[in-house]
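# The following comprises the amino acid sequence and a computationally predicted model.
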Amino acid sequence: MTATEARTKDTREKIALGGLIVKAGLRYKKRALLLGLLIDAS
């Protein structure tokens, strides 16, 4: 995998994860809260 392909894959994964935040209704929550929720869930 080339560096460009790796960056493209990484970008697409980040966009997909952002979409999950929106679908969960957490778009306007503080980032620190979201990070805490994700850490607790893991």
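On my side now, so go ahead. Values in this document were obtained by computation on a predicted structure and should not be read as measured data. Numbers count the residues shown, from 1 in each chain.
# From now on I want contacts and neighbour counts done on CA atoms only, so please keep to that.
OK.
# From the contact counts, what lies against the helix or strand containing R12?
Element membership for R12, per DSSP states H and E: helix 3-23. Using 3 or more CA pairs under 8 Å, 6 or more residues apart in numbering; DSSP states H and E, no helix or strand is in contact with helix 3-23.
# Report the next helix or strand after that helix in sequence order.
helix 31-41.
# how many degrees apart are that next one and helix 3-23 in direction?
Using axes from the mean of the first three to the mean of the last three CA atoms, to 10 degrees, the inter-axis angle of helix 31-41 relative to helix 3-23 is 90 degrees.
# Outside of helix 31-41 itself, list whatever touches it.
L26 (CA atoms under 8 Å, 6 or more residues apart in numbering).
# And here is the other one:
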Amino acid sequence: LVEGNHLLLIYQDEGKELITKITILRAINSRNNYEGNLHILN
């Protein structure tokens, strides 16, 4: 998440910032879903 905040600082333009936030949220959700599925399988 620290890395994500760093990216947001780089993209000050609102459009880019929004895209970056969405990308970060998607990445976090993908990882959480992956870990959740592993937990179910085990």
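Here it is on my side, so go on. As the structure is a computational prediction, the values presented were derived from the model and not from experiment.
# Report the TM-score for the pair.
Here the superposed chains carry a TM-score of 0.54, computed using TM-score structural alignment, normalised by the length of the first structure; 26 aligned residues with a CA RMSD of 1.3 Å.
# how close does N29 of the second structure get to E14 of the second structure?
From N29 of the second structure over to E14 of the second structure the distance is 22 Å, taken as CA to CA, to the nearest Å.
# again with E3 of the second structure
In terms of CA to CA, E3 of the second structure sits 18 Å off from E14 of the second structure.
# same deal with I22 of the second structure?
Going from I22 of the second structure to E14 of the second structure by CA to CA gives 12 Å.
# circling back to that earlier point, so which bit of the second structure is the helix holding R12 of the first structure matched to?
In the comparison with the second structure, helix 3-23 of the first structure aligns to the range 18-38 (TM-score structural alignment).
# starting at the chain centroid, how far to that stretch?
5 Å (CA atoms, centre = their mean, to the nearest Å).
# G4 of the second structure maps to what in the first structure?
Per TM-score structural alignment, there is no equivalent position to G4 of the second structure in the first structure.
# and G4 of the second structure, what element?
Counting by DSSP H and E, G4 of the second structure is part of helix 2-10.
# For that helix, enumerate the helices and strands it packs against.
Counting by 3+ CA pairs under 8 Å, 6+ apart, the packing neighbours recorded for helix 2-10 of the second structure are helix 14-41.
# No further questions, thank you.
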